[in-house]
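Visitor: Predicted model and sequence follow; I will ask about them next.
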Amino acid sequence: MKLSFTKMQGAGNDFVVLDETQGLLGLSAAQYRWLADRRFGVGADQILTVRAAPPAQAGQVDFEYIIHNADGGEVEQCGNGARCFARYVFDKGLTHKKQIRVLTRAGIIAPQLQDDGRVTVRMGCPRWQPGQIPFDAQGLRSQAQHQDTLWWLPLEPSELLEPPAAGAQREQGAGVWLSVVSMGNPHAVQRVASVQDAPVAVQGAWIERHPRFAQRVNAGFMQVRSRSEIALRVYERGVGETLACGTGACAAVVSGIRQGLLDTCVDVHMPGGMLTIEWQGGPADEVLMTGPAQTVFEGTIEIADSL
């Protein structure tokens, strides 16, 4: 099967974008994995699929947004991808509106193209109750931090379903204090003194697949530089460390605000670039994310039906 695609990136988080507005392609998990493979396919952190609004939501949303991670699994949300999605449908003439409503597995988001080329996305309201992540907090130590709750997550081998692929080893009794946030997908955020020195590859792999997180989790490592600026690295669920994570930036800022560390508008510096995150702090307040979205190249690729 010959497949047309667009390669895009937002703050270094890169995507293959597919158009299914005229009909479903019917790709398998193995085919998504192959497309994302940087040696045999196109290469991407996620595969983004554009679909027409479902008939049941006609008039309520403009499009449907489907996301597959590099491991082939479908996920609920991707913030950097949402900005690229909005840029794609506008540039391709699928809509002439600069603000659209998009249905995701996590709910409805509202991206808006800005005059400076950036895209702002209303990412919905954060949630932090353990059951909403989902996160099994039963029996864990906890401590209050301003309006937030930090949880002590053991990182002992006996606590894990399987060892990380990287073969990481940790001492018995090791653990970390985490803040848990859902931005439509699960996040665990910890404060570190320096993101440069943070053990993202090793510790992120252990946290991502910890059995306390029923759907696995995105592990964030946050360094607070000031009340309006943080540095962040994220080990993404089903992907590994990426150059940027939009929902991870949102989750980190929400966590920092709830802990009394940050103001309501924060610049988030990640290896791939900067995002600006705004949140007024209330449970009914939506998180706003603003950042770049760029087309890298377009092409066609032959993909085997037998994958």
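Guide: That came through, no problem. Numbering: from 1, shown residues only.

Visitor: alpha carbons only for contacts and neighbour counts from here, please
Guide: OK.

Visitor: Can you say which helix or strand has the residue lying closest to Arg233 once chain neighbours are set aside in it?
Guide: Nearest non-adjacent residue to Arg233, counting by Cα to Cα, 6 or more residues apart in numbering: Phe221, 5.3 Å away. Under the criterion of DSSP states H and E, Phe221 resides in strand 218-226.

Visitor: let's bring in a second model and compare:
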Amino acid sequence: MTTFVKGHGTENDFVLLDDPEGTLDLTPELIRHLADRRAGLGADGVIRVVRSAAAGQDAAGEWFMDYWNSDGSAAEMCGNGSRVFVAHLLRRGWITLGDGDEVAITTRGGVLPVSRRGDLFSIDLGAWQVAGGPAAVTAGGDVTVTFPGMPPLPGLSVALSNPHVVVVLPDVATLEALDLTVPPVVEPAPPHGTNVEIVVPMHDQSIQNELGHLRMRVHERGSGETRSCGTGTVAAAIAARAWGGDLAPDHWRVDVPGGTLYVDAEGTSSEGDSAKLTGPAVIVAEGELVDVVVS
């Protein structure tokens, strides 16, 4: 018997499969079936909840977040998914986590600390960098991104657990009208694909702000447009911070279609050692899978 839960972080939704001892035969075909919104349970991604040792992960975190995109491809990690992952571990009684306490989780992107902040969870995604360095920041980007019916726009590549490219638009109306039913074309094409975040600054850019504010939509590699992307909101704040120069804040509010997330980034305009993502995690249902073969 394989138990599962369905959860979301700002409506970026996941199926989490309980497999603490690592006995589940997880395949891309199974991932696609579970993520299918008609034939399966429906999700942007699937997370296997397994102990690091059972998954062959020699890491400090006891639990491994085995994350898969809805198309059956494996990904380094997921910012929203990591919060739902920890909320699930807490609900199952597999960890204890008081307000302000921290737990380390293992991902393909490394061992990352997640802390509890009242009803919210915060994950430190660690080191980040603007892929093209200061030259890309000065130029406004290092790639071009083309959306249907629009000319190519500059995009800034951000390396942060997952690969990201951030594009800025002039107003909310243009953002809302953007066609994300097909993948944006990024040139040069990243070798392993990329998430594309599209943002509109909402704060007053003429003065020093304690809190930056962005509106964002996202097209995720392997999943298409989603209601939210955790690492993407962090990449968006990093890019906006880089474009803003010395006046740009370190703290950001990012509004996505599924809700609001908060980002704290430290470092220069092109690199840093810490980037924290804070937001909610909601468990909405649980049950048992009846057609999964367990070895």
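Guide: Noted; the coordinates are in hand. Here the structure is a predicted model, which means the values were calculated and not measured.

Visitor: tm score of chain vs chain?
Guide: A TM-score of 0.85 describes the superposed chains when it is computed by TM-score structural alignment, normalised by the length of the second structure; 276 aligned residues with a Cα RMSD of 2.4 Å.

Visitor: Give me the residues contacting the strand holding Phe221 of the first structure.
Guide: With Cα atoms under 8 Å, 6 or more residues apart in numbering as the test, strand 218-226 of the first structure has contacts from 186-195, 198, 200, 204, 207-208, 230-237, 248, 252, 261-262.

Visitor: my read is Leu261 of the first structure is in a helix, agree?
Guide: No - if the criterion is DSSP: H, G, I helix; E, B strand; the rest coil, then Leu261 of the first structure is coil and not within a helix.

Visitor: do you know how far it is from Val61 of the first structure?
Guide: Computed as Cα to Cα, to the nearest Å, the Leu261 of the first structure to Val61 of the first structure distance reads 36 Å.

Visitor: ok, those two, which is more surrounded?
Guide: Val61 (19 against 16; other Cα atoms under 10 Å).

Visitor: show me what contacts that one?
Guide: By Cα under 8 Å, 6+ apart, the residues touching Val61 of the first structure are Ala53, Ile100, Arg101, Val102, Leu103, Ile108.

Visitor: Aligned to the second one, what sits in the second structure?
Guide: Residue pairing (TM-score structural alignment): Ile100 of the first structure is matched to Val103 of the second structure.

Visitor: Surely that match touches Pro113?
Guide: Yes - with contact defined as Cα atoms under 8 Å, Val103 of the second structure counts as touching Pro113 (5.6 Å).

Visitor: Then the match of Ile100 of the first structure would be within a helix, right?
Guide: No - looking at Val103 of the second structure with three-state DSSP, it is strand, so not inside a helix.

Visitor: now what about the helix or strand hosting Val296 of the first structure, what contacts it?
Guide: Following DSSP H and E, one finds Val296 of the first structure within strand 294-302. Strand 294-302 of the first structure is touched from outside by 1-10, 84, 87-88, with contacts defined as Cα under 8 Å, 6+ apart.

Visitor: equivalent range in the second structure for that strand?
Guide: Under TM-score structural alignment, the match for strand 294-302 of the first structure is residues 282-290.

Visitor: in stretch 11-24 of the second structure, what counts as buried?
Guide: By 16 or more other Cα atoms under 10 Å, the buried positions in stretch 11-24 of the second structure come out as Glu11, Asn12, Asp13, Phe14, Val15, Leu16, Leu17, Asp18, Asp19, Pro20, Gly22, Leu24.

Visitor: contacting residues for the fourth one?
Guide: With contact set as Cα under 8 Å, 6+ apart, Phe14 of the second structure has these partners: Lys6, Gly7, His8, Gly42, Ala43, Asp44, Gly45, Val46, Ile47, Gly81.

Visitor: What of the first one?
Guide: Contact criterion Cα under 8 Å, 6+ apart gives Arg227, Ser228, Gly258, Gly259 as the residues in contact with Glu11 of the second structure.
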